[in-house]
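Undergrad: Just the structure for this:
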Amino acid sequence: MALYVQKFGGTSVGSVERIKAVAEKVKGFRDQGHEIVVVVSAMSGETNRLIGLANEVSDEPHPREVDMLVSTGEQVTISLLAMALHAIGVPATSYTGAQVGIRTDSAHTRARIQQIDTDELHQDLGAGRVVVVAGFQGVDADGNITTLGRGGSDTTAVALAAALKADECQIYTDVDGVYTTDPRVCSRARRLETITVEEMLELASLGSKVLQIRSVEFAGKYNVPLRVLSSFEDGPGTLIVAEEEPLSSHMEEPLISGIAFNVNEAKLTVLNTPDIPGVASKILGPIADANIEVDMIIQNVAPVGDRTDFTFTVAKSDYKQTYRLLEQKVIPELGGEIKGDDQIAKVSLVGVGMRSHAGVANRMFQVLGNEGINIRMVSTSEIKISVVIDEKFMELAVRALHTAFGLDREDVNQEG
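TA: Coordinates of the predicted model:
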């Protein structure tokens, strides 16, 4: 008998029929004698609908009230799934994040989990009940409902698996595993049998939407076995393994494991700012205080005199707020001007094989240059190379790189 935490995303619970199918899948595991905790997202499209309502009411909805609103999506799903389980003879109890004791900080719309109380969960499991938990949400020290950011249900599931010391955390979604890139953009993408935590962390951070980055961080930190599976078809999925484990039995692993991309990017440049010690902190300090995450950063060498340009990227959803912070808190002190662009994309190569191979960046730049794609920013690490390009060239770049680095499936027509 094993303890599984199973997470089902929005498309997996997108209708009553699909919720019933999830109930049957859960029943199958329980009938084998396993203990099951199920984490669910809101039904597909529901969170977007609720956010749309908030934006109709206010141009800048209050973050606390946004959390109060969007957390209701998961509450609908947990109750429906618990009902569906009862209907097929499976005792089940549903809990919101607050009820199950998922304690977070107070950073509304992007809260982080601090603690999980597991006593009641163990009591339910010991009594033979399936526990159904609302993903994406928790409660802060003052009793305010908080949400964990988009994709937060993955984080809920892995955090629960860590707290409960589950045998495996299974992430069920609309794809049957982790692919070399998004099959909707590149039809020649291949499913990976295994991928390292390190590579998955890079892919998640760079725009791959299969798993949220914090869920991978939890899995790596607490050694949670993590598997990505399809809700709609049987199969082994993709196992995310510790980095020291071999990816396969091949003598030599592929140079690149996957290509990630993200169009949820915006670039801001503070032009003609003082080239003095501490200028980066003065620019990024107010942004950090607003809990806005900065991604790529470039500070140009001052061509003449003591002025320079400072460029960085943030999520497109944070673009307007970041621009406003620069206007209000940075430019008055440092001078200069702001230039912004929210029509960009980041494309990234990821692979532990890069560590022992030179020339990957040059090859990437050659491929993009041959396609007439201009590179606006570059960032590298041991196992990834990211470039910022114009958003309109994103799909072309992904397909060209996928072929150039030998990731294409052999059973798909080249035009396919």
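Undergrad: contacts and neighbour counts: CA atoms only from here.
TA: Will do.
Undergrad: Which residue is the nearest non-sequential neighbour of S317?
TA: Among residues not flanking S317 along the chain, N264 sits closest, at 7.4 Å (C-alpha to C-alpha, 6 or more residues apart in numbering).
Undergrad: Alongside the first, I'd like the structure of this one:
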Amino acid sequence: MALIVQKYGGTSVGTVDRIREVAKKVIQYRNDGHDVVVVVSAMSGETNRLLGLANELHDHPRGREVDVLLSTGEQVTIALLSLALEQMGMPATSYTGPQVRILTDNAHNKARIMQIDDEKIRADLSAAKVVVVAGFQGCDELGNITTLGRGGSDTTAVALAAALKADECQIYTDVDGVYTTDPRVVPEARRLDRITFEEMLEMASLGAKVLQIRSVEFASKYNVPLRVLSSFTEGGGTLITSEEASMEQALISGIAFNRDEAKLTIEGVPDQPGVAAKILGPIAAQNIEVDMIIQNIGHDSTTDFTFTVHRNDFQTAMNILQKICQELSARQVTGDEKIAKISVVGVGMRSHAGIASTMFSALAAENINISMISTSEIKISVVVDEKYLELGVRALHKAFNLEQA
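TA: Got it, this is the predicted structure:
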């Protein structure tokens, strides 16, 4: 007997019929002798519907009340799935995040899990029940409802698997695994049988939408076996695991991309110690995550400082930079919301030279200009004009022969 945590995304529970199918799949695992904890998202489209209501009433809905609103989506799903299981003869108990005591910090709309109380879950499992938990949500120390950000149900599932020391965490979604890139952009993209935590972490952070980055961080930190599967088709999916010496690593495992980037530049900043902190400190104080950074030193004792943020944070960051520009007597602040990031990822980079030259040559052959470059041990990222995104991804996928096993 194994303990399995399963997570089903919005499309997997998007209708009553699909919820019934999920219930059948869960019961099949129970009948095989496994204990099962199920984490579910809101039904497909529900979170956007709720946000739409909030936008009708407020110009920039954020904070505590948005968390109270959005958490209701998962509450509907856990109740419906539990009812479906009960109707099929399988005892089940549903819990919201606060009920099961998923304790988070108080960063509303993108909270982080601090602790999980697994007492109720273990008691129900001992009573031969299926436990159904709302993903994406928890509560802070004061009892305020919090949410974990888009894709947070993945994080809930992996965190529960870690807390319960589950044998496997299965992420059921509308795709049958992790691909070399998005098949909607490159039809020849290939499903990977397995990928390392490190590679998946990079791909998730660089824009791959299959898993939320924090779920991969949890799985890597606690060595939780993680598998991505389809709710609609049978198959082994993609196993995400620690790197093993016996694994033969491809040169490049995948191409990740992100359309949700924006670039900001503050020009003519005094070239002196502490300036970067003066620029990025107020940005961080607003809980805005900075991605790529470039600093160019000029000949007049000034520097141009460029960085990227999520497109949703662009206007807030721009307003902050305008104030900093005046304080530092810089020349001006410019911004660009029409950019995209493309990245090649692979642990095989560690032992192979020439990855960068192949990447840059492939983009140059398509007349795609690169405005920013960032590298790590297993990835190279570039920023390009958004209009060249799909062309660039296709060119790189072909250049590295990723359609071949």
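Undergrad: TM-score for this pair?
TA: TM-score for the superposed chains, counting by TM-score structural alignment, normalised by the length of the second structure: 0.98, backed by 404 aligned residues with a C-alpha RMSD of 1.1 Å.
Undergrad: what helix or strand does the residue nearest to S317 of the first structure sit in?
TA: strand 258-274 (DSSP states H and E).
Undergrad: In the second structure, what stretch matches that strand?
TA: Here strand 258-274 of the first structure aligns to the second structure at residues 254-270, judged by TM-score structural alignment.
Undergrad: picking up where we left off before, post-alignment, whatever helix or strand comes next after the strand holding N264 of the first structure versus the second structure, mean distance?
TA: The element immediately downstream of strand 258-274 of the first structure (helix or strand, assigned by DSSP H and E) is helix 279-289. Aligned to the second structure and superposed, helix 279-289 of the first structure gives a mean residue distance of 0.7 Å (mean C-alpha distance after the TM-score superposition for the first structure).
Undergrad: Check what contacts helix 279-289 of the first structure and list those residues.
TA: For helix 279-289 of the first structure, the surrounding residues in contact (C-alpha atoms under 8 Å, 6 or more residues apart in numbering) are 293, 310, 322, 325-326, 329-330.
Undergrad: who are the neighbours in contact with Q404 of the second structure?
TA: The contact partners of Q404 of the second structure, by C-alpha under 8 Å, 6+ apart, come to R190.
Undergrad: quick one: it and T15 of the second structure, what's the gap?
TA: According to C-alpha to C-alpha, to the nearest Å, Q404 of the second structure stands 37 Å off from T15 of the second structure.
Undergrad: Repeat that for Q212 of the second structure.
TA: Taken as C-alpha to C-alpha, the span from Q212 of the second structure to T15 of the second structure is 23 Å.
Undergrad: So which of those two has more stuff around it?
TA: A direct count of neighbours by other C-alpha atoms under 10 Å for Q212 of the second structure and T15 places Q212 higher, at 22 against 14.
Undergrad: what about the helices in the stretch 101-250 of the first structure?
TA: 119-126, 152-164, 197-205, 213-222 (DSSP state H, counting those that start in this stretch).
Undergrad: what's the burial count for the closest residue in space to A250 of the second structure that isn't next to it in sequence?
TA: Nearest non-adjacent residue to A250 of the second structure, counting by C-alpha to C-alpha, 6+ apart: G348, 5.6 Å away. Residues within reach of G348 of the second structure, counting by other C-alpha under 10 Å, total 18.
Undergrad: Would you mind finding the match for G348 of the second structure in the first structure?
TA: Aligned partner of G348 of the second structure by TM-score structural alignment: G353.
Undergrad: next one: L280 of the second structure
TA: Match for L280 of the second structure (TM-score structural alignment): L284.
Undergrad: do the same with N312 of the second structure
TA: N312 of the second structure maps onto S317 in the first structure, with residues paired by TM-score structural alignment.
Undergrad: I figured I370 of the second structure hits Y388, correct?
TA: No. Using C-alpha atoms under 8 Å, I370 of the second structure is not in contact with Y388; the gap is 10.4 Å.
Undergrad: which helices and strands does whichever helix or strand Q321 of the first structure is part of pack with?
TA: Applying DSSP H and E as the criterion places Q321 of the first structure in helix 319-325. For helix 319-325 of the first structure, the elements it packs on are helix 279-289, strand 337-350, judged by 3 or more C-alpha pairs under 8 Å, 6 or more residues apart in numbering; DSSP states H and E.
Undergrad: rerun at 7 Å
TA: Where contact means 3 or more C-alpha pairs under 7 Å, 6 or more residues apart in numbering; DSSP states H and E, helix 319-325 of the first structure is packed against helix 279-289.
Undergrad: that older thread, just the helices of the stretch 101-250 of the first structure: most buried one?
TA: Of all those, helix 152-164 has the most neighbours on average by mean count of other C-alpha atoms under 10 Å, namely a mean of 26.
Undergrad: what's the mean gap between it and the aligned bit of the second structure?
TA: Looks like 0.3 Å for helix 152-164 of the first structure (mean C-alpha distance after the TM-score superposition for the first structure).
Undergrad: Name the residues that touch that helix?
TA: 5, 7, 39-41, 116, 118, 135-136, 169, 211-212, 214-215, 218-219, 222, 224 (C-alpha atoms under 7 Å, 6 or more residues apart in numbering).
Undergrad: Same question for stretch 109-129 of the second structure.
TA: Stretch 109-129 of the second structure is contacted from outside by 35, 63, 67, 91-93, 100-105, 131, 146-149, 163-164, using C-alpha under 7 Å, 6+ apart.
Undergrad: rerun that using 8 Å as the cut-off
TA: 35-36, 62-64, 66-67, 90-93, 100-105, 130-131, 138, 146-149, 159-160, 163-164.
Undergrad: Now check the first structure for the residue matching D300 of the second structure.
TA: By TM-score structural alignment, D300 of the second structure lines up with G305.
Undergrad: so its match sits in a helix?
TA: No. Applying DSSP: H, G, I helix; E, B strand; the rest coil, one finds G305 of the first structure to be coil, outside a helix.
Undergrad: before we move on, the earlier item: superposed on the first structure, what's the mean shift for the match of strand 258-274 of the first structure?
TA: Mean deviation for stretch 254-270 of the second structure: 0.7 Å (mean C-alpha distance after the TM-score superposition for the first structure).
Undergrad: what distance separates that stretch from the middle of the whole chain?
TA: Chain-centre distance of stretch 254-270 of the second structure: 19 Å, with C-alpha atoms, centre = their mean, to the nearest Å.
Undergrad: next one: stretch 135-143 of the first structure
TA: 20 Å.
Undergrad: quick one: terminal-to-terminal distance for that stretch?
TA: 17 Å.
Undergrad: Run through who's touching it.
TA: 39-41, 71, 74, 96-98, 101-106, 113, 145-157.
Undergrad: now stretch 381-393 of the first structure
TA: 199, 202, 263, 343-355, 361, 373-380.
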